[in-house]
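Asker: Quick one, fold the following:
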Amino acid sequence: MLDEAQAGIKVAGRNINNLRYADDTTLMAESEEERKSLLMKVKEESEKIDLELNIQKMKIMASSPIISWQIDGETMETVTDFIFLDSKITADGDCGHGIKKCLLLGRKAMTNLDSMLKSRDITLPTKVRLVKAMVFPVVMYGCESWTIKKAEHQRIDAFKMWYWRRLLRVPWTARRSNQSILKEISLEYSLEGLMLKLKLQSFGNLM
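Answerer: Sure thing, here's the model as predicted:
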């Protein structure tokens, strides 16, 4: 129904106007007229099978100011951000909040590995693999869509050095350079490198 509509945004030559996950649906349009057209289409098709839209749960977000809009006398809420698949989407495209959240969750995941990382019965290569398997996915969740600015680059770099020093039990006060830490870890791919790889794979899928 929505796939046949002309309204939407163009991505790699394809028209995309909705994202669906479980019972959540996100509509996307390039103008207010297109948005209204898509929403009314959903409303009309829903009524055909005796379903009603819950206007109180619906929200509108736009990259430019918009006027309020009503459906059946109820005004839809206008927001500057919303949560989709546990990621915060903002009107200005800022990913800082989501990156901070992932880094905090990564710290928690790293802390949960402390008992294993302290064990002398586990080799260093195995500990590195544990971090890559248990911490990296937490930090990189949703990174394919991140716009990483200089400040976020610095946060990610600081986090990277924090967990490798923690793994090696090297305090920040120790006179060891970051380069020597990374050399001892001997990674095939860095955290930033894996993020870039995921971004490129995602872009390739879109193309």
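
Asker: Could you use CA atoms for every contact and neighbour count after this?
Answerer: OK.

Asker: Give me the three-state assignment for residue 68.
Answerer: Look at residue 68: counting by DSSP: H, G, I helix; E, B strand; the rest coil, its state is coil.

Asker: Distance-wise, check it relative to residue 35.
Answerer: Distance of residue 68 to residue 35, given as Cα to Cα, to the nearest Å: 13 Å.

Asker: who's in contact with stretch 119-131?
Answerer: Stretch 119-131 is contacted from outside by 110, 116-117, 167, 185, using Cα atoms under 8 Å, 6 or more residues apart in numbering.

Asker: do the same with stretch 79-94
Answerer: Here stretch 79-94 makes contact (Cα under 8 Å, 6+ apart) with 59-63, 95, 97-98, 142, 147.

Asker: any chance of those in TSV, plus neighbour count and distance to residue 126?
Answerer: Formatted as TSV, these follow (neighbours: other Cα atoms under 10 Å; distance: Cα to Cα, whole Å):
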residue	neighbour count	distance to residue 126
59	15	47
60	17	47
61	17	46
62	18	47
63	11	46
95	19	32
97	13	32
98	21	29
142	18	26
147	12	32
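
Asker: Now intersect those residues with the strands, please.
Answerer: Applying DSSP state E to those, the entries found in strands are 59-60.

Asker: Let's have the contacts of stretch 79-94 in TSV, adding distance to residue 21.
Answerer: Converted to TSV, these look like this (distance: Cα to Cα, whole Å):
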residue	distance to residue 21
59	16
60	18
61	18
62	21
63	23
95	21
97	22
98	19
142	15
147	23
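
Asker: To compare against the first, here's the next sequence to fold:
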Amino acid sequence: MQTTWTIITRTRARTAEILTELVAAAERMGLHINQNKTKFIATNTNTRAGNVDANLIINDQNFEAVKEFIYLGTSVNPNNNTSEEIKIANRCYHGLSKYLANKRLYQKTRMRLYRTLIVPVLTYGSEAWTLTKTDESALSIFERKVLRKIFGAVYEKEYGDVDITLNCRISTSIHLVVKILPL
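Answerer: This is a model prediction of the structure:
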């Protein structure tokens, strides 16, 4: 049996204390913590907190410090960077691009492909994201790229460039969807 744990603490000392308790409790039950599969990530950039990249050694077990890992399909890193999720969604977009640009398919069908195949890939794990202006901009750029593939380049004579989300009759843009998802 394999169990996944997520332990969140404010200090390295508290992390060591909780891991010590966890190892002791597991041993009492006859379980073993696999040190090769147990990793931790430090998000504290405060240099006074000590070396955040050093491994933790507890009861002769060495727990590796990592800068990034995949948890439930989502990349976890100290910067809370969403660029990896956008890259994954971009791969999905490129895999579907010939269908999204196919004028033989109705626009409604192409939008359904976008909403059912690309948006879930992009927003998976987004409940834990903290969006910065840069992240919002990257999400908007990605969304406009997909919508331009579906609807083609649309221009209005009065304004020059177009607000493509209005022309596509989309209820909300992707960065708003990410913001309103419940935790």
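
Asker: Make a PyMOL selection of the buried ones in the contacts of stretch 119-131 of the first structure.
Answerer: One line in PyMOL is enough to select the buried ones among those; burial here means 16 or more other Cα atoms under 10 Å:
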select buried, resi 110+117+167+185
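
Asker: which strand is the longest one in the second structure?
Answerer: Assignment by DSSP E gives strand 61-65 as the longest strand of the second structure.

Asker: Mean distance between that one and the first structure after superposition?
Answerer: With mean Cα distance after the TM-score superposition for the first structure, strand 61-65 of the second structure departs from the first structure by a mean of 3.0 Å once superposed.

Asker: need the next SSE after that strand, C-terminal direction.
Answerer: Sequence-wise, the next helix or strand downstream of strand 61-65 of the second structure (DSSP states H and E) is strand 69-71.

Asker: Using the aligned residues only, give the average distance of whatever helix or strand comes next after that next one to the first structure.
Answerer: Following strand 69-71 of the second structure in sequence order, the next helix or strand is strand 74-76 (DSSP H and E). Strand 74-76 of the second structure, aligned to the first structure and superposed, deviates on average by 2.4 Å (mean Cα distance after the TM-score superposition for the first structure).

Asker: Provide the aligned range in the first structure for strand 74-76 of the second structure.
Answerer: On the first structure, the counterpart of strand 74-76 of the second structure by TM-score structural alignment is residues 87-89.

Asker: Give me the buried positions along that stretch.
Answerer: Buried, per 16+ other Cα under 10 Å, within stretch 87-89 of the first structure: 87-89.

Asker: that older thread, what about residue 68 and residue 35 of the first structure, which has more around it?
Answerer: Neighbour count, other Cα atoms under 10 Å: between residue 68 of the first structure and residue 35, residue 35 has more, with 18 against 10.

Asker: Mind telling me what that one corresponds to in the second structure?
Answerer: For residue 35 of the first structure, the aligned residue in the second structure is residue 15 (criterion: TM-score structural alignment).

Asker: for residue 113 of the first structure, same thing?
Answerer: Aligning on TM-score structural alignment places residue 113 of the first structure opposite residue 96 in the second structure.

Asker: Mind telling me what element the residue mapped onto residue 23 of the first structure from the second structure is part of?
Answerer: Using TM-score structural alignment as the criterion, the counterpart of residue 23 of the first structure in the second structure is residue 3. For residue 3 of the second structure, there is no helix or strand it lies in under DSSP H and E.
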